[in-house]
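*Asks:* Below is the sequence, then the predicted model.
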Amino acid sequence: MDSMKTLHRPVILSRPGQANNRLAELLSEKDDIEAWRWPAFTIELPEETELVTQRLANLDDVEMVLLPSPSSVAAVAHWVRKWPEHITLAAVGEGTAKAIRCAWGENVPILYPEGSAETSGSEALFALIEKRAVPSRVLILRGQTGREWLPQKLREMGSDVVVMCAYVRVPLELSARAVKQLKDALMGPSPILYVTSTDAVDAIMHAVRPIPGAQAWLARGTAVTIHPRVVRRLEESGFEHVEITSADDEAAREHILANLQVQTSDAV
């Protein structure tokens, strides 16, 4: 007589900070799913903060401040409690715009592309900026590295663009507990990975590289992401099953649940 053993696919969440915790808690409370929390990066303030402090203390000559991600919002909130009235904030998508409103209120002026993450990003934001008067000076506050396409396009428009490092991203290093959990899972079903940036894909694949078979195990699973650019990076990393969703916790939860199929193995 056959007996059935059920094995659930692990769920791995890779966003930094509270965004990761918020989705993990949603899955735990509503669906009794204990996700693995693997933030691809830990966000820290830079060692040298004097230049950022001085710049944010006097924004009289700045017309627009671009915050590319929720991480940049969390970091800049360390310095800024209220923006001067002449400042327009800019974001590349609704997720960051939501974080801005949470940090500084519903009435802060924000320019951002509305709609799904698939129709957002630097290109969509630039199209909105092009329809306005050229901002005289744009301050971009981001991590230690970032995509250069938008700063270059703004300079070509005639804007004086200042890019500053407001936070440092420290790549994921798996804890001893996470390594053991991963090794124990390698013989079971491959996971559902929720990942929202190309850099995060690279960080996660690098973090598991020392463990034999871990990269292949990850790539056999399902990746859920929010932008076609991340889809391409996942496919380059060997993922064959990639789904795209909006940058919304409930939408991510629905995709995770849809893919969380119970695996069975027979034992005699």
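*Replies:* It's in.
*Asks:* switch to C-alpha atoms for all contacts and neighbour counts from now on
*Replies:* Fine.
*Asks:* From E29, how far off is I43?
*Replies:* 26 Å (Cα to Cα, to the nearest Å).
*Asks:* ok, those two, which is more surrounded?
*Replies:* I43 (19 against 11; other Cα atoms under 10 Å).
*Asks:* State the three-state secondary structure for the nearest residue to the more buried one once chain neighbours are set aside.
*Replies:* In space, and not counting its chain neighbours, I43 is closest to R169: 5.0 Å by Cα to Cα, 6 or more residues apart in numbering. Under the three-state scheme (DSSP: H, G, I helix; E, B strand; the rest coil), R169 adopts strand.
*Asks:* cool, the one 5 residues further on as well?
*Replies:* Reducing the assignment at L174 to three states with three-state DSSP gives coil.
*Asks:* quick revisit: compute the number of surrounding residues for the residue nearest to I43.
*Replies:* Neighbour tally, R169, other Cα under 10 Å: 18.
*Asks:* another one to put next to it:
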Amino acid sequence: MTAAGCPGHSPAAVSTGRSVTGDPLLSGVATVVVTRPANQAAALSDPLRAAGAPVLELPTLAIQPIELDPAQRQRVLDLDHYDFVICVSPNAAQLGLEALADYWPQWPVRQQWLAVGPATGAAMADWGLNLKVAQQGATSETLLDWPELQQLHQRRVLILRGEGGRETLGQTLRQRGARVDYLELYRRVCPDTDLTPLLRALDAGPVILTVTSGDGLRNLMTLAGPDLDRLRLCPLVVVSGRLAQFAREQGFADLWQARSPSAADMIQTIASIEKREP
């Protein structure tokens, strides 16, 4: 998706960062700020650089694994009791599969694993699972239209997620008859990030912000402190309508929604920002 009134996008050669003519897709005029956790930034930063953008990695979110309590550990031991296992993020997939594999050298048979988004699916791809991936969208609600999740009487579902995640998916599945449990594997914390490089970039020229979660945006606003109003003037690329609405409520007006968090879709959206009429 794009901002209202923006031109459509061509998918040509986005993965290489170059157009069909071989030219970089991005002008290189604006610095693109990547706010993903430090260990996940390269998946967006490297394609952005290949597309011609100067990139500033500024992590506004850190992933902190948490130790499973006795109730959560019991859910790991009871893995074969669940009909469906849903991973809502790459972090949930990575940490959850590592924890489960310690107890389950072979996965339970006839168990369906579901992944929210291609990035989560990629994190699960090499584990030998009976896996189905929601290819479009970046929210857990994407799964709710799937036929296998409509009638869930006496079915059990385990959702792998971070601490205090959104309840919409679990609540809806319960309304459809499922018994839903959570395996909470990490918490999202605000890192001790120095904003000086961002302030220098703002002084030097145009800046485009990218944010892929509400927590990341909240932390960016906290870190900005008295400079928050300067950030609100920058184009902000988000990855869902829900996140766009939240950003709008926080005073960001120049909002652009990418089709997904993938590097290809983010680059296409940034290219549209650069091509718009001044």
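*Replies:* Nice, thanks for sending it over. Worth saying up front: this structure is predicted, and the values here are computed from it rather than measured.
*Asks:* What does the TM-score come to for these two?
*Replies:* The TM-score (TM-score structural alignment, normalised by the length of structure 1) is 0.78; 242 aligned residues with a Cα RMSD of 2.6 Å.
*Asks:* What lines up with I159 of structure 2 in structure 1?
*Replies:* Residue correspondence, TM-score structural alignment: I159 of structure 2 in this structure matches I140 in structure 1.
*Asks:* contacts for whichever strand or helix holds that match?
*Replies:* Per DSSP states H and E, I140 of structure 1 falls inside strand 137-142. With Cα atoms under 8 Å, 6 or more residues apart in numbering as the test, strand 137-142 of structure 1 has contacts from 61-69, 72, 76, 159-167.
*Asks:* got the buried residues for it?
*Replies:* Using 16 or more other Cα atoms under 10 Å as the test for burial, strand 137-142 of structure 1 gives R137, V138, L139, I140, L141, R142.
*Asks:* Could you do stretch 205-218 of structure 2 as well?
*Replies:* Buried-residue list, stretch 205-218 of structure 2, by 16+ other Cα under 10 Å: V207, I208, L209, T210, V211, T212, S213, D215, G216, L217, R218.
*Asks:* tell me the two of those that are most distant?
*Replies:* Across these, no pair lies farther apart than V207 and D215, at 20.7 Å, counting by Cα to Cα.
*Asks:* T60 of structure 2 versus the residue nearest the centre of structure 2, what's the distance?
*Replies:* Compute the mean C-alpha point of structure 2, and by Cα atoms, centre = their mean the closest residue is T212, 5.1 Å away. Per Cα to Cα, T212 of structure 2 is found 10 Å from T60 of structure 2.
*Asks:* list residues touching both of the two?
*Replies:* With Cα under 8 Å, 6+ apart as the test, T212 of structure 2 and T60 both reach T35, R36.
*Asks:* just the strands in the stretch 1-150 of structure 2 please.
*Replies:* 31-34, 55-57, 62-65, 84-87, 112-116, 131-134 (DSSP state E, counting those that start in this stretch).
*Asks:* now the fourth one: which residue numbers in structure 1?
*Replies:* Looking back up the chat, that one is strand 84-87 of structure 2. Taken onto structure 1 by TM-score structural alignment, strand 84-87 of structure 2 occupies residues 64-67 there.
*Asks:* what's the answer for the shortest one, then?
*Replies:* Correspondence between strand 55-57 of structure 2 and structure 1 is established over residues 35-37, with TM-score structural alignment as the criterion.
*Asks:* which position in structure 2 aligns with A200 of structure 1?
*Replies:* So, by TM-score structural alignment, A200 of structure 1 is matched to G216.
*Asks:* ok, now which ones touch that match?
*Replies:* Contacts of G216 of structure 2 (Cα under 8 Å, 6+ apart): T35, R36, T60, L61.
*Asks:* Which one of these is nearest to S262 of structure 2?
*Replies:* Once Cα to Cα is applied, the member of those that ends up nearest S262 of structure 2 is R36, at 12.3 Å.
*Asks:* Grab the nearest non-local neighbour of that closest one.
*Replies:* P59 (5.3 Å).
*Asks:* right, and the one you found touches P191 too?
*Replies:* Yes. The criterion here is Cα atoms under 8 Å, and P59 of structure 2 meets it with P191 at 7.2 Å.
*Asks:* The two: which is more packed in?
*Replies:* P59 (25 against 16).
*Asks:* ok, now which ones touch the more buried one?
*Replies:* V34, T35, R36, P37, A38, A41, P191, T193.
*Asks:* switch to 7 Å and redo it
*Replies:* Residues near P59 of structure 2 by Cα atoms under 7 Å, 6 or more residues apart in numbering: T35, R36, P37, A38, T193.
*Asks:* so what corresponds to A90 of structure 1 in structure 2?
*Replies:* Match for A90 of structure 1 (TM-score structural alignment): L114.
*Asks:* tell me, how many neighbours does its match end up with?
*Replies:* 22.
*Asks:* same check, this time on A223 of structure 1
*Replies:* Under the neighbour criterion other Cα under 10 Å, A223 of structure 1 is assigned a count of 29.
*Asks:* try R147 of structure 1
*Replies:* R147 of structure 1: 10 neighbours (other Cα under 10 Å).
*Asks:* And it, how far from I204 of structure 1?
*Replies:* From R147 of structure 1 to I204 of structure 1 the distance is 19 Å (Cα to Cα).
*Asks:* Same question for L7 of structure 1.
*Replies:* L7 of structure 1 sits 23 Å away from I204 of structure 1, going by Cα to Cα.
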